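1. Okay, predicted coordinates and the sequence, questions at the end:
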Amino acid sequence: MDRKTFIQKTTMGILLSIPAVSMLGCSGSDDNGNGVPDPDPDPTPTAKNCVENGTSASVSSAQNHTHTLTVSKEDVSAATTKTYDLSESANHIHQVTLEANDFQALKDNPNQSITKVSTTNSQHSHNVTVSCA
């Protein structure tokens, strides 16, 4: 094959392949060609809702330890004053009380958090923060 024929065939191959590649690469469908839609690349975050999702709680560290607390969605729904035992840690337990108005505040404004101070035990207390999950 001479140089002129080579250039003509190469040019023709390139010109014919561009539309084919464009048609294959740009489909108007968002199902990857398999009939299953692509997942949303930017899903809307789940809204915070204590009644549906429960809560998350954090307990500040004091004297080199921390405790944990679980507040159920049922407790939030009931919205009645309740005293919780924080998990045992460093051989002692603290308590924290959430009032009915605390639960109502979480239900009314799920983006806010409630911070309470636990009971004192072993000469210290902990800050307990409860927020909607």
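-> Thanks, I have the structure now.
2. Please count neighbours and contacts with C-alpha atoms only from this point.
-> OK.
3. Thought residue 100 was touching residue 80, still the case?
-> Yes - between residue 80 and residue 100 there is a contact at 4.4 Å, judged by CA atoms under 8 Å.
4. want to compare, so here's the second one:
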Amino acid sequence: MDRKSFLKKISAAFIIGVPLLSLWNCSSSSEDDPTPDDMDPDGSTASCVDNGTSSSIGSNHGHTLTVSKDDVTTGTAKTYHITGSSSHAHSVTVTADHFTTLKDGSSVTVESTSSGHTHSVTISCA
């Protein structure tokens, strides 16, 4: 093998091998590591029990929802009225299973009652 062939083979191995090594290193993770969805902007893990919740209401026009950290801790099913500044009423029911999911740091999505239309409501840890 001459020098030129040797350098080509080494270069090819380097070009292929380094990205594969990077992929292998990135693919290992622990289920206990927080995911980006579980992280606050400051890098800490979001906690519904410690910080309460925030809510996002799809196709919103004045509705609001507040789920307190006490409600999450209690974990008993509860119906919330989300009328807010809207001219019509909706409500959402958060079940005991939903509260368990929130206690675990994950978000839940529920559908509101109908008032000619419904809203998809996502509750996340603050």
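-> Received the coordinates, thanks. If you're wondering where the values come from, they're calculated on a predicted model, not measured in any experiment.
5. In the first structure, what stretch matches the top helix by length along the second structure?
-> In the second structure, with assignment by DSSP state H, the single longest helix is helix 3-27. With TM-score structural alignment applied, helix 3-27 of the second structure matches no range in the first structure.
6. What is the mean deviation of the helix or strand just after that helix from its aligned residues in the first structure?
-> Remark: after helix 3-27 of the second structure, the chain's next helix or strand is helix 48-51, criterion DSSP states H and E. Here the mean offset of helix 48-51 of the second structure against the first structure after fitting is 0.4 Å, by mean CA distance after the TM-score superposition for the first structure.
7. Give me the range in the first structure that the very next helix or strand once past helix 48-51 of the second structure lines up against.
-> For helix 48-51 of the second structure, the succeeding helix or strand toward the C-terminus, using DSSP H and E, is strand 53-57. The aligned range for strand 53-57 of the second structure in the first structure is 55-59, by TM-score structural alignment.
8. Give the buried residues for the matching stretch.
-> Using 16 or more other CA atoms under 10 Å as the test for burial, stretch 55-59 of the first structure gives 55-59.
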